[in-house]
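Participant: Predicted coordinates and the sequence they were generated for:
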Amino acid sequence: MNEFRIYLSIETRRNFPKLTQDFLERAKTAEELTALNITSTSDSIIDDHLTSHASLLHSNSSNSMSRNNFKIYSRNSNNDKRHYNNIQLSNSSNQPSHSNKIYGQTSYDSCKDTELSHLSNLETNIPSSQNLQQPQHHYNNSLKKVEEVLIRDQLDVIYSESKALLRNERHQDLALLFKLVNRVPNATNELKKIVENHIYEMGINTIERVSGTAINDPKLYIETILDIHKKYLILVQNVFNNAQDFIIALDKVKKRLTQTAGSTTKSPELLARYCDILLRKGNKGVEETDLEEKFNQIMIVFNYVEDKDVYQKFYSRMLAKRLVGQLSASDDYEESMISKLKQAGGYEYTSKLQRMFQDIGVSKTLVPEYEKYRENHRATGIADFSILVLSSNSWPFSAPPNFILPIELKLTFDSFTDFYIHRHNGRKLTCLHQHSKGELQTFFTRQKYILQVSTYQMVVLLLFNKALNWTVERMQDETQIKSELLLQVLFGLLKSKLLVCTDINEDELDEDLKDTNIKLNYSIRLATNFKSKKLRINLNVPLKSVE
């Protein structure tokens, strides 16, 4: 007579959470299940035996029960003999309550007993099928019945316990729980929803804590999203064995987090700002290898950005300013980032960005060619001159309002225009003065200073080569600069103490003065006693009304 044993293993501890304790109480009457011998080949009888076992596990235990013996008949189909199989159940009063065990085996290969804290741990092991004379389907039916009793009928408790395990980050126990639930068809669907909701809840709470200062600290915001991604990717890999359903659920959560953490434009803008921080000069503390890894991490967030056109718009603007202002840490880094965006978004997505780089390269060859042109034509103008020619449909710039250039600048611009039109017939050049800058040297002070100024500041300061005193109204008439821009320019020069206004006292200038407080009839003059500790002074600051 062939026989095999099924051992069921449950280990408990003291001080369990209530849900788990309730679950274990239902199994308390079955502390020791020994010698369950099944010798019958009849499906119906085996099912009856296991049904009796199932009802036993679900019955309420009584601590007063010291020992129960159940006799179950199983019929041998060959000789109609009856064999008695005893299921012995005991509740030993001298056994510690935190080490009750039910031993079980329901798989082909023997494996070590493992422990799932707070939950039953079903370890399965059945002798090799070559040693069994019973048909394989008898074993399968038995296994299904065990799974039904110990797993499927306890799913509500298991799902509830999984929430506690997630909150407490008990990942090893959660992995064992997943192995149990994964044995039951479709049972992981609810577990997947629980995990998805947990990740979203924890993620959105984390992001909201930093979103208030995100616009001023995009690095913290993006790195917080990346930390969430890394943490829960490890969870899916280690706990859920990289199951495809859980990977898809994680992707859905990350997309929701990227879209709902603020407005739909917030994440794309902050991601572009984070890129700008990494790609600008002066980014200390980031090695070359680290920077490439940062670019890869940026692409993780980029893939979950819903409106990638918004990101492209902000990235394009910031790239343009880095290129025009020569603020890029490295052209190689810029090209590497654009290459990654091209792989993710396609050729059309990055075509304008690539043409911007091409324009910078072409402009570098234009300057020496123009120098030769000046020599051949004996052109006069600015001695040290450089220029960028940008295609209007690739760069995110618009033409500023016209104003009158002083003669010192006009001669050079006219000369370059003639050179360029001669080479490219039919093209038109429009000056982007809001992105132009230059240097002036002072001759009205004892110490000579080099002033780094915008084109607008240069136009205003060059007025004082004509006269030492100007009213605001005369300045505007002479330059044709829009009033709101002119007031901003004058405000900055007054704050630097390079210009003086007799209608504004120093206390007012240092405290409450605004550019709108400057009136058209105010008189402005050069500060002939101007002094500075620096010989090279940067006065070029962004203007509110200009790109």
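Facilitator: All right, it came through fine.
Participant: Please make it C-alpha for all contacts and neighbour counts, starting now.
Facilitator: Will do.
Participant: need the helices for the stretch 201-350 of the chain, in chain order.
Facilitator: Assigned helices in the stretch 201-350 of the chain, in chain order: 218-238, 244-260, 266-279, 288-304, 308-324, 331-345, 347-377 (criterion: DSSP state H, counting those that start in this stretch).
Participant: Out of these, flag the one nearest Ser162.
Facilitator: helix 218-238 (13.3 Å; Cα to Cα).
Participant: circling back: which stretch among the helices of the stretch 201-350 of the chain is buried most, on average?
Facilitator: Highest mean neighbour count among these (mean count of other Cα atoms under 10 Å): helix 266-279, with a mean of 22.
Participant: To Asp384, which of the helices of the stretch 201-350 of the chain lies closest?
Facilitator: Minimum separation from Asp384 across the helices of the stretch 201-350 of the chain (Cα to Cα) falls at helix 347-377, 9.9 Å.
Participant: quick one, what contacts Arg525?
Facilitator: Neighbour list for Arg525: Phe464, Leu468, Asn469, Trp470, Leu499, Val500, Cys501 [criterion: Cα atoms under 8 Å, 6 or more residues apart in numbering].
Participant: List the contacts of the fifth one.
Facilitator: When the contact criterion is Cα under 8 Å, 6+ apart, the partners of Leu499 are Leu493, Ile524, Arg525, Leu526, Ala527.
Participant: give me that answer again for 10 Å
Facilitator: The contact partners of Leu499, by Cα atoms under 10 Å, 6 or more residues apart in numbering, come to Leu461, Leu490, Phe491, Gly492, Leu493, Ile524, Arg525, Leu526, Ala527, Thr528, Phe530.
Participant: Then the second one?
Facilitator: Contacts for Leu468 (Cα under 10 Å, 6+ apart) come out as Ile524, Arg525, Leu526, Ala527, Thr528.
Participant: was I right about the last one contacting Asn469?
Facilitator: No. Using Cα atoms under 10 Å, Thr528 makes no contact with Asn469, being 11.9 Å away.
Participant: And here is the other one:
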Amino acid sequence: MVLCVQGGSEKLSDDAVEDTLDKVVKLLAYISDKDLFAEFYRKKLSRRLLHDKSSSDDHERSILTRLKQQCGAQFTSKMEGMVTDLQLAKEKQTAFDEWLVGGGRKLALDISVTVLTTGFWPTYKSIDLSLPKEMVEGVELFKQFYEAVNQHRRLTWIYSLGSCMVKGNFDAKPIEMTMSTMQATVCLLFNDAEELSFEEIKQRVNLQDDDTLRLLHSLSCGKYKLLNKEPATKTINKADKFRFNNKFTDRMRRIKIPLPPVDEKKKVIEDVDKDRKYAIDAAIVRTMKSRKVLQHQQLVMEVVQQLSRMFKPDFKLIKKRIEDLISRDYLERDKENPQMFRYLA
């Protein structure tokens, strides 16, 4: 479910947006798998926040307030943390800029860093990208600034979420291009090389095959062909060679180079399934800790009742989690009645 606050070319009024948000939250009351909705919503929210695609911060907070009232504070805690993170990140960026000026430091390239709290945001793929020298200075200075005031915290750079503004000096005219940090890293390789093979690009930027394929496809086979590929096919092969396309032109002076979309549905479902196992384990232990001894059917029903507000747990999965907790010495079966469980302190 994606919220759309625009209809055609006309922007909806604030009252119309609020009415739409009310309807969405009311609809959520009829959804059994609320945890699945929450994870998909968190993914979409993260994209809007990080890529500045949200129509209004007030509307984002408004629906979170409604969701909190409908489903409880735990349901929205991570989402609220994400919104707070973005505000704190703006303040930290201002402090970094002042730190640079105060220390008489001047960067060759402007850099803007958004610091995220690990527990709030979806899990992102961390890649040890070999940045071009033009970008390394800014990253190292921000790291120096951050660690000076946060001695017990460690930064992990998520380059797959970054974006850059790159100026391409083509034969026809210069064009400003917005692209991902990873795409920019590949493009800048051609400042020092006439031709590079697939393997050479992969090794120089330190990427896996699937990431290299995706990047090179976006730069040589997509709408904007910034690289010429040999042979000139529509698919990327490991034997391909690439050159910078000096003849590239476009009627616009500013363009955005898209990346092929990634289907995140499977990953979201896997993450939710993993979280459900933890939730069922916690519900079983919580129930047995208070009751000490309980019959199998009663235990299952109490666990279902506890978790039904967020999702309907599968009876077979509950049985598997009980067996797992027995193997880890949280519970034990009664020796005379195998349908009876005892809590082990």
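Facilitator: Sure, I can see it. The structure presented is a predicted model; accordingly, all values stated were derived computationally and were not measured.
Participant: rewinding a little: just so I know, which of the helices of the stretch 201-350 of structure 1 lies nearest Glu148 of structure 1?
Facilitator: Proximity to Glu148 of structure 1 (Cα to Cα) singles out helix 244-260 among the helices of the stretch 201-350 of structure 1, at 23.0 Å.
Participant: what's the burial count for Met288 of structure 2?
Facilitator: The number of residues packed near Met288 of structure 2 is 21, by other Cα atoms under 10 Å.
Participant: so it is in which element?
Facilitator: In the assignment (DSSP states H and E), Met288 of structure 2 maps to helix 265-291.
Participant: Read off where the helix or strand following that helix ends up in structure 1.
Facilitator: Downstream of helix 265-291 of structure 2, the first helix or strand assigned by DSSP H and E is strand 293-295. Under TM-score structural alignment, strand 293-295 of structure 2 corresponds to no residues of structure 1.
Participant: okay, and the common contacts of Thr528 and Asn469 of structure 1?
Facilitator: When contacts are counted by Cα under 10 Å, 6+ apart, Thr528 of structure 1 and Asn469 are jointly contacted by Val500.
Participant: So which of the contacts of Arg525 of structure 1 is the closest to Val286 of structure 1?
Facilitator: Comparing the contacts of Arg525 of structure 1 against Val286 of structure 1 with Cα to Cα picks out Leu499 as the nearest, at 41.4 Å.
Participant: counterpart of that closest one in structure 2?
Facilitator: So, by TM-score structural alignment, Leu499 of structure 1 is matched to Leu227.
Participant: against structure 1, where does stretch 64-76 of structure 2 fall?
Facilitator: Aligned by TM-score structural alignment, stretch 64-76 of structure 2 corresponds to residues 338-350 of structure 1.
Participant: what does that stretch contact?
Facilitator: Stretch 338-350 of structure 1 has contacts (Cα under 10 Å, 6+ apart) with 295-296, 298-299, 302-303, 308-309, 312, 316, 332-333, 335-336, 351, 353-354, 356.
Participant: Tell me which helix or strand the counterpart of Tyr146 of structure 2 in structure 1 sits in.
Facilitator: Matched across to structure 1, Tyr146 of structure 2 falls on Tyr420, judged by TM-score structural alignment. According to DSSP H and E, Tyr420 of structure 1 maps onto helix 407-423.
Participant: Would you indicate which residues of the helix or strand immediately after that helix in the chain are buried?
Facilitator: Using DSSP H and E, the next helix or strand after helix 407-423 of structure 1 towards the C-terminus is strand 437-441. Within strand 437-441 of structure 1, the residues that qualify as buried are Glu439, counting by 16 or more other Cα atoms under 10 Å.
Participant: compared with structure 2, how much does strand 437-441 of structure 1 deviate?
Facilitator: Following superposition, strand 437-441 of structure 1 is found to deviate from structure 2 by 0.5 Å on average (mean Cα distance after the TM-score superposition for structure 1).
Participant: what's that strand aligned against in structure 2?
Facilitator: Using TM-score structural alignment, strand 437-441 of structure 1 pairs with 163-167 in structure 2.
Participant: What is the equivalent residue in structure 1 for Asn245 of structure 2?
Facilitator: Looks like Asn245 of structure 2 aligns to Ala527 there (TM-score structural alignment).
Participant: Pretty sure that match sits against Thr445.
Facilitator: Yes. Counting by Cα under 10 Å, Ala527 of structure 1 touches Thr445, with 8.9 Å between them.
Participant: Pick out whichever of the two has more residues nearby.
Facilitator: Between Ala527 of structure 1 and Thr445, Ala527 has the larger neighbour count (other Cα under 10 Å), namely 16 against 12.
Participant: Enumerate every residue touching that one.
Facilitator: By Cα under 10 Å, 6+ apart, Ala527 of structure 1 lies in contact with Phe444, Thr445, Leu468, Leu494, Lys497, Leu498, Leu499, Val500, Cys501.
Participant: quick revisit: of all the contacts of Leu499 of structure 1, which comes closest to Ser160 of structure 1?
Facilitator: Nearest member of these to Ser160 of structure 1, counting by Cα to Cα, is Gly492, at 64.2 Å.
Participant: What's the separation between the closest one and Ser532 of structure 1?
Facilitator: 16 Å (Cα to Cα, to the nearest Å).
Participant: my guess is Ala359 of structure 1 contacts Ser391, does it?
Facilitator: Let me fix one detail, which is that residue 359 of structure 1 is Asp and not Ala. Yes. Counting by Cα under 10 Å, Ser391 is a contact partner of Asp359 of structure 1 at 7.1 Å.
Participant: pretty sure Ile342 of structure 2 is in a helix, no?
Facilitator: Heads up, residue 342 of structure 2 is Arg, not Ile. No. Counting by DSSP: H, G, I helix; E, B strand; the rest coil, one finds Arg342 of structure 2 to be strand, located in no helix.
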